[in-house]
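Colleague: Next one to model:
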Amino acid sequence: MAVVTENSVDVVLPCLNEAEALPWVLARIPAGWRALVVDNGSTDGSADIARALGATVVPESRRGFGAACHAGLLAAEAEYVCFCDCDASLDPGLLSGFVRAVAAGETDLVLGRRRPRGRGAWPAHARAGNLALSRMLRRRTGLRLHDLGPLRAMRREALLGLHLTDRRSGYPLQMVVRAADAGWRVREEDVPYLPRSGKSKVTGTWRGTWNAVRDMRAVLAEPPYVPAAPGRAGRAGGAR
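Modeller: So this is what the prediction gives:
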């Protein structure tokens, strides 16, 4: 089994007004890993709470889920980088298994396939948007994925090499599309999806869901990504 050292993992947590959820989320970061809470303009004291709980706070004034995620990636220094929503809907402790799979060379990108637990965990409009995008992703890449969930793990240098450009809701999709174009092996793992704390900033309404779908359709319309220098973050296969 691959050994992942304490200082080899950074967890990026995009955050906009998640004061209520932060204690639950940060308490579940694996011991020794660094939590990077990217404050995307919170007004509820989220940044102060994160600091008090031992997290590293990364300010990002430009609004947008992708802007927050990428600011966290640029601030990361560890060999492995993970992403997790900061709303208590997903347990970051589950990332330990994700990172072990990447470190062992079994795969290059692990995505959490959300399995709703509890009433209201995944509203119908958000689920419908995710299903439509998953089908479009399959047609575009051949990857047999069912979810574009935010719980994910990979090597930091390899992700930087994908040169992601989206700074809105399309960021997580662009990550998967470019990874597929670069020949990465991609794996899904089922994870419990809990009712989130507070209201979603991306898919909390039909309008928010539509805006996210619009952003992601723009990503799918981009020409295939060609890595500047072919390298092995992975090879074709995995969830294809």
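
Colleague: only C-alpha atoms for contact and neighbour calcs from this point on.
Modeller: OK.

Colleague: Just give the closest residue to residue 130, not the sequence neighbours.
Modeller: Counting by C-alpha to C-alpha, 6 or more residues apart in numbering, residue 130 lies nearest to residue 147, which is 6.4 Å off, once chain neighbours are set aside.

Colleague: What number of residues are in the vicinity of that neighbour?
Modeller: As a burial measure, residue 147 scores 21 neighbours (other C-alpha atoms under 10 Å).

Colleague: what's the answer for residue 127, then?
Modeller: 14.

Colleague: Which strands or helices does the helix or strand hosting it pack on?
Modeller: Per DSSP states H and E: residue 127 is located in helix 124-141. Helices and strands touching helix 124-141, by 3 or more C-alpha pairs under 8 Å, 6 or more residues apart in numbering; DSSP states H and E, are helix 171-181, helix 206-220.

Colleague: Please identify which of those is closest to residue 53.
Modeller: helix 171-181 (26.9 Å; C-alpha to C-alpha).

Colleague: Now do the closest one against helix 124-141, angle only.
Modeller: 20 degrees (axes from the mean of the first three to the mean of the last three C-alpha atoms, to 10 degrees).

Colleague: want to put them side by side, so please do this one too:
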Amino acid sequence: MTAEVDVVFPCLNEAGALPAVLDGLPRGYRGIVVDNGSTDGSAAVAAAHGAIVITETRRGFGAAAHAGLLAATAPIVAFCDADGSFDSADLARVVAPIVDGRANLVLGRRRPQLARAWPVHARMANAYLARRLRRATGADLHDLGPMRAARRADLVALGLNDRRSGYPLEMVLAAAAQHWRILEVDVDYRPRVGRSKVTGTVRGTATAISDMARVLRERAR
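Modeller: Model prediction:
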């Protein structure tokens, strides 16, 4: 069956979460797991659960996400964390406004189901960046969450360059510059499976803020 939506999962050591993440995809959605240096057998687990697996040797969220975008062939591409913090079924909610023509880019606004799902330092950093993004674009956005969707051809045409944590922000800035209709929809957010590598750590959050601040400065110039 031809996929209606390809879902890109940047992946670094998520073997414990991948079975539920991939098995929970809506009908017609195909997982593309981009192995970004895993040592826990994530690639084999992903393949066993029906995903297309590609390898991206250059470390970084943006490097993995963009490699997945280029590997996708479905007309619509979605992005999602592979750590089990999202319910894969919510992807249908994110994709719907793209299908019916209400938006060009849809972002999932995280709604924590438990307090520990979203550490305070990460939530504060996200709120700060969202405020800067609203000022920079005029879009009514409150979350830079990784669950999102758009048409593949449109995303490729944006010519995104960041290959680190600034990739999600660059996508929104570039879309706004092209006058895309950008929409948020609520999605559930749960504690991740296993050890966090970014938002669950102060160091990881600080790195992400630094990368995104750099993207904002570059776009301003």
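
Colleague: residues of stretch 209-224 of structure 1 that come out buried?
Modeller: 209-213, 215-217, 219-220 (16 or more other C-alpha atoms under 10 Å).

Colleague: ditto for stretch 7-17 of structure 1
Modeller: So for stretch 7-17 of structure 1, counting by 16+ other C-alpha under 10 Å, buried means 8-17.

Colleague: go on, stretch 126-137 of structure 1?
Modeller: Within stretch 126-137 of structure 1, the residues that count as buried by 16+ other C-alpha under 10 Å are 126, 129-131, 133-135, 137.

Colleague: Leaving out sequence neighbours, find the closest residue to the residue nearest the centre of structure 1.
Modeller: Among the residues of structure 1, residue 150 comes closest to the average C-alpha position under C-alpha atoms, centre = their mean, at 3.4 Å. The shortest distance from residue 150 of structure 1 to any non-neighbouring residue, by C-alpha to C-alpha, 6+ apart, is to residue 84 (5.6 Å).

Colleague: The one you found: neighbour count?
Modeller: Neighbours around residue 84 of structure 1, by other C-alpha under 10 Å: 23.

Colleague: cool, residue 67 of structure 2 as well?
Modeller: The tally of other residues near residue 67 of structure 2 (other C-alpha under 10 Å) stands at 21.

Colleague: Same question for the one 4 residues further on.
Modeller: By the criterion of other C-alpha under 10 Å, residue 71 of structure 2 has 16 neighbours.

Colleague: What's the separation between it and residue 8 of structure 2?
Modeller: 9 Å (C-alpha to C-alpha, to the nearest Å).

Colleague: do the same with residue 151 of structure 2
Modeller: Residue 151 of structure 2 is 13 Å from residue 8 of structure 2, by C-alpha to C-alpha.

Colleague: Check residue 118 of structure 2 too.
Modeller: Distance from residue 118 of structure 2 to residue 8 of structure 2, by C-alpha to C-alpha: 22 Å.

Colleague: Surely residue 115 of structure 1 is within a strand?
Modeller: Yes. Counting by DSSP: H, G, I helix; E, B strand; the rest coil, residue 115 of structure 1 is found in a strand.

Colleague: Contact partners for the equivalent of it over in structure 2?
Modeller: Under the alignment (TM-score structural alignment), residue 115 of structure 1 maps onto residue 111 of structure 2. By C-alpha atoms under 8 Å, 6 or more residues apart in numbering, the residues touching residue 111 of structure 2 are 186-189.

Colleague: What ranges does structure 1 have for its helices?
Modeller: With DSSP state H, the ranges of helices along structure 1 come out as 22-26, 46-52, 65-75, 95-103, 124-141, 156-160, 171-181, 206-220.

Colleague: Turn those helices into TSV, columns for distance to residue 198 of structure 1.
Modeller: Output for the helices of structure 1, formatted as TSV (distance: least, C-alpha to C-alpha, whole Å):
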stretch	distance to residue 198 of structure 1
helix 22-26	12
helix 46-52	13
helix 65-75	16
helix 95-103	23
helix 124-141	15
helix 156-160	30
helix 171-181	21
helix 206-220	15
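
Colleague: which one of those lies closest to residue 34 of structure 1?
Modeller: Short answer: helix 22-26, nearest of those by C-alpha to C-alpha, at 9.9 Å.

Colleague: sorry, back to before: between the helices of structure 1, which one is closest to residue 38 of structure 1.
Modeller: helix 65-75 (5.8 Å).

Colleague: average gap between that closest one and structure 2?
Modeller: Once fitted to structure 2, helix 65-75 of structure 1 is off its aligned match by 0.4 Å on average (mean C-alpha distance after the TM-score superposition for structure 1).

Colleague: what's the matching range in structure 2 for stretch 180-197 of structure 1?
Modeller: Against structure 2, stretch 180-197 of structure 1 falls on residues 176-193 (TM-score structural alignment).

Colleague: again, but for stretch 138-156 of structure 1
Modeller: Counting by TM-score structural alignment, stretch 138-156 of structure 1 corresponds to 134-152 in structure 2.

Colleague: sorry, back to before: can you put the helices and strands packed on helix 124-141 of structure 1 in JSON lines and add distance to residue 40 of structure 1?
Modeller: Converted to JSON lines, those look like this (distance: least, C-alpha to C-alpha, whole Å):
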{"stretch": "helix 171-181", "distance to residue 40 of structure 1": "15"}
{"stretch": "helix 206-220", "distance to residue 40 of structure 1": "17"}
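
Colleague: Now check structure 1 for the residue matching residue 7 of structure 2.
Modeller: Under TM-score structural alignment, residue 7 of structure 2 pairs with residue 11 in structure 1.
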